[in-house]
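Enquirer: I'd like to go over a predicted model; first the sequence, then the structure.
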Amino acid sequence: MPRRSDDRRQGRGRPRRGRRPVRSAAAFKEHARATVTALAAQGDGVAETEDGRRLFIPFTVPGDDVDVLIGPARGDGFEARVLSFARKAPRGEAFCPHFETCGGCSVQHLTEADYRAWKRGLLVQALSRRGLALEVLDLAAVPRDARRRVTFQAERTGSAVVLGFAERRGLRIEGIEACPLLAAGLNGLIPSLRELAAAMLRPGERARLAAARVEGPEGPALDLVVERDREPDLAAREALAEFARTSGAARISWRDAAGAVEPVAQISPVTAAFGPASVELPPGGFMQPTAAGEDILRSTVVAGAKGAARIAELYAGAGTFTFALAGIAHVHAVDGDAALMRALGTGAGRSGLGGRVTAETRDLAARPLLPGELKDVDTVVLDPPRAGALRQVEQIVQAPGVRRVVMVSCNPQTFARDLRVLVDGGFVAGAVTPVDQFPYSHHLECVAALTREN
């Protein structure tokens, strides 16, 4: 769902804050041999020692016999590192030279069949923990090289600049020349983004560069948001202007210490096409990571809302689903981001849908729609951030006129929690669709439609 930035969805912080603790080699001391029996939620192999301690061992698969060094406590077990394999079970072949070092992908070592079963199983397990025995469809996948937005990290170390992604469970940046999950247009930017970082950073400084290729009616537009601890000085502004001139970027923006995003250079509008409407995204406007995944989500949501008379779309963003839903019934779109709501309303008017779409700015986590405000609504569509929509679904079950709910989530755990509330409130859930927009990671989108009789 559209958001002003990746940070709201993934909970990422400033360039030098909120990073994962480093696990030094000295922390891994005790030797053990173990057999991997399962895969954990983040893709690590799971094994038990002879004395019953649970181990999380990265880059292993069920059936592996491994000699490991046991390290720090983690959750209900301990981290461990492989010293050697006594026996290797069948596995896939990683397709990226940075796998096992870069923190982006965690399970390239699985076979395709094992990967799909593991990823679908994340949703099955989350539902099961809430006592929900629902039908879970096969994993809906997107092409591997389909990512149209990415956040690179950059650091100057002496005279060199490294641009890439944070290493697995560490602070170091793994420099890359290309990422096989990115669309070609984004991989092609890496050399020029490295040059931009070199012109902006002092020794020891870091920056984040979030690039997105937004598909609009006039073709793709490059939208870049830059972030570092210091505010932009003359050198940074000159470097950004030069990047705008040479890269063909439509817009370059700067995120300040408070998280506000302001354009530094606006060459042309950044317009996203959402079905029958076009929306000019505000600076830092979030979009789904892949066009294919967006299409899967949109078609599934529309199918779930079929037959609605009046729809409340909550956490609507810039309108990923809004305008397709407007082909079914009147849509009242609600989101806490005022800029996104203005963009959605303007897009509706320009597309001739102003009479079928209304927009409201409201923090639904703090002020969920109450049953009285839902009295004229028979269908609610929700696409909340990772924290879910617990307070809102608690109000929905008390709104007797709501007969249908379509729930979208990027977090299987909060998705299952919120579905449990709806089911306990009399709703019956149909089949659940897992959508794999983040291949070879543990991140997963989920969609379900629920109905309730009088």
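Expert: The structure has been received and is ready for your questions.

Enquirer: only C-alpha atoms for contact and neighbour calcs from this point on.
Expert: Fine.

Enquirer: from memory V162 sits against I173, does it?
Expert: Yes. The pair V162 and I173 qualifies as a contact (CA atoms under 8 Å) at a distance of 7.0 Å.

Enquirer: joint contacts of these two?
Expert: A154, E155 (CA atoms under 8 Å, 6 or more residues apart in numbering).

Enquirer: P263 touches P283, doesn't it?
Expert: Yes. Shown here, P263 and P283 form a contact pair, counting by CA under 8 Å, at 6.5 Å.

Enquirer: which one of those two has more residues nearby?
Expert: The residue with more neighbours, out of P263 and P283, is P283; 25 against 15, by other CA atoms under 10 Å.

Enquirer: what sits against that one?
Expert: R4, V225, S253, V261, E262, P263.

Enquirer: Overlap in contacts, P263 and P283.
Expert: In contact with both P263 and P283: S253, using CA under 8 Å, 6+ apart.

Enquirer: count of neighbours near D378?
Expert: 20.

Enquirer: gap between the residue nearest to it when sequence neighbours are not counted and R452?
Expert: Excluding its sequence neighbours, the residue lying closest to D378 (CA to CA, 6 or more residues apart in numbering) is V402, at 4.1 Å. Taking CA to CA, to the nearest Å as the measure, V402 and R452 are separated by 8 Å.

Enquirer: higher neighbour count, those two?
Expert: Neighbour count, other CA under 10 Å: between V402 and R452, V402 has more, with 25 against 18.

Enquirer: E93: which of the contacts of P283 is nearest?
Expert: Nearest to E93, judged by CA to CA, of these is V225 at 34.4 Å.

Enquirer: Structure two is appended below for comparative analysis:
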Amino acid sequence: MSAESTRLVIERLGAQGDGIARTARGHAYVPFALPGETVTAAVVGERGTLMALIERAPERVEPPCRHFGTCGGCALQHLEASVYHSWKRDKLVQALAGRGIEVPVDPLVTCAPESRRRAGFTARRTDRGIVLGYNQALSNEIIDIEECPILVPAIVSALPALREVAGIIAATSQPFRLLVTATDSGLDIAAMDSGALSEHARHAAGRYVLKAGFARLSVDGEIVIEPRKPMVKAGDVALEPQPGGFLQAVASAEDAMAALAVGHLGKSRKVADLFSGAGAFTLRLARYVEVHAVEAEAAALGALDRAFRFATGLKRVTLERRDLFRRPLTFKELNAFGGVIFDPPRAGAEDQAKQLARSDVPRVVAVSCNPVTFSRDVATLVEGGYVVKRVVPIDQFLWSPHVEAVALLEKPKKRR
């Protein structure tokens, strides 16, 4: 289908941050266009490519990054901050309203630039050398980046060294992943699908990691070299994340979510932390209350166990390896707890929420990075008798369409 150049008036922002215009054939979605703007766009089907700005919106600002518009990482650097914050909060409001949940939603907890402590890069060996960066939107093309205003400076300043590491370990001409985390003891680099590592490459990579001062390098989950254990803080507890393991992207966002959880559950008789990961919430809650952490990934539970054993002053923590998608805790099991927190992947916790809705657990904290599945799971709890006490949106993913959410819920005691 050939592109058709069309003059469009942008009416609103879509869920992914695209400008939406009405045409004779239906809606057209134009990335990087803002409401109130008149643009020329090349339209194919429903997708438009911005060609020219005819009338600019007053909310349009200069993007801080030279790669904005080609790199697929950010969608909204060109939108004035207060309007951007309102749009992101409203995504959560609309998702809840779509489920019939009309509750006050707090102002957005904002995220500062240069605060994201982990980056998932794509790397590839080419005739010109190693390309390392982010995939262009809706494309397999890698944008070789030189800056990134969302990342902590420790990662940005290491981009040349990260390309060197990628070049040493690349045993394939195919794209591979490089997950880089800034920890208190240095950068933790986890490569995935970079190909079988030869002994020569292993030794060369080890020498370069020592020279660059990185904390750890792993390839497909195997530690190649670890000059220093990569450590982060879960509250005041030191935690060593497993190679390539999940970690909240922004430390201040994790702190905000954990503070809400502790405030809501900190006086419960015992708390279940479902989808606990390596214990970002467990280790903070354990300062005040006994916690039972449930997680499917053995390596994450191992990291949590080590952190707990070396910490002091914590209440009892028990661990259970369990796939909560296949085998959620039943309502009878849940009734042993005075509080529950759950923070599932983007797919949400549909079956677990149904069991929780049937339980008598008095206090629940629901955490999610997906407003659609979050609102679905919260609606399930409300149908089961829970009352939403507070909803807090958190901008952990700056200038992207994604928003984190925390809901605090209570179930009134049954009258006998």
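Expert: All right, it came through fine. Being a predicted model, the structure only gives us computed values, none of them experimental.

Enquirer: sorry, back to before: adding secondary structure and distance to L110 of the first structure, write the contacts of P283 of the first structure out as JSON lines.
Expert: Compiled in JSON lines, those are given as follows (DSSP: H, G, I helix; E, B strand; the rest coil; distance: CA to CA, whole Å):
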{"residue": "R4", "secondary structure": "coil", "distance to L110 of the first structure": "34"}
{"residue": "V225", "secondary structure": "strand", "distance to L110 of the first structure": "34"}
{"residue": "S253", "secondary structure": "strand", "distance to L110 of the first structure": "39"}
{"residue": "V261", "secondary structure": "strand", "distance to L110 of the first structure": "39"}
{"residue": "E262", "secondary structure": "strand", "distance to L110 of the first structure": "42"}
{"residue": "P263", "secondary structure": "strand", "distance to L110 of the first structure": "42"}
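
Enquirer: ok, those vs V428 of the first structure, which is closest?
Expert: Nearest to V428 of the first structure among the contacts of P283 of the first structure: R4, at 33.2 Å, using CA to CA.

Enquirer: re earlier: any residues in contact with both of V402 and R452 of the first structure?
Expert: Counting by CA under 8 Å, 6+ apart, V402 of the first structure and R452 have no shared contacts at all.

Enquirer: Find the nearest non-adjacent residue to the aligned residue in the second structure for V357 of the first structure, please.
Expert: Following TM-score structural alignment, the counterpart assigned to V357 of the first structure within the second structure is V317. Nearest-residue entry for V317 of the second structure: V291, 4.9 Å, with adjacent residues in sequence omitted and distances by CA to CA, 6+ apart.

Enquirer: tell me the contacts of the one you found?
Expert: So V291 of the second structure contacts K270, V271, A272, D273, T282, L285, K315, R316, V317, T318 (CA under 8 Å, 6+ apart).

Enquirer: Mind naming the longest helix for the first structure?
Expert: helix 112-129 (DSSP state H).

Enquirer: so how much does the following helix or strand past it differ from the second structure once superposed?
Expert: Downstream of helix 112-129 of the first structure, the first helix or strand assigned by DSSP states H and E is strand 140-141. Taken over the aligned residues, the distance from strand 140-141 of the first structure to the second structure averages 0.8 Å (mean CA distance after the TM-score superposition for the first structure).

Enquirer: what span of the second structure lines up against strand 140-141 of the first structure?
Expert: Counting by TM-score structural alignment, strand 140-141 of the first structure corresponds to 109-110 in the second structure.

Enquirer: before we move on, what about stretch 417-436 of the first structure?
Expert: By TM-score structural alignment, stretch 417-436 of the first structure lines up with residues 376-395 in the second structure.

Enquirer: What lies in contact with the matching stretch?
Expert: For stretch 376-395 of the second structure, using CA under 8 Å, 6+ apart, the contacting residues are 88-89, 92, 99-101, 103-111, 253, 348-350, 353-354, 356-358, 366, 402-412.
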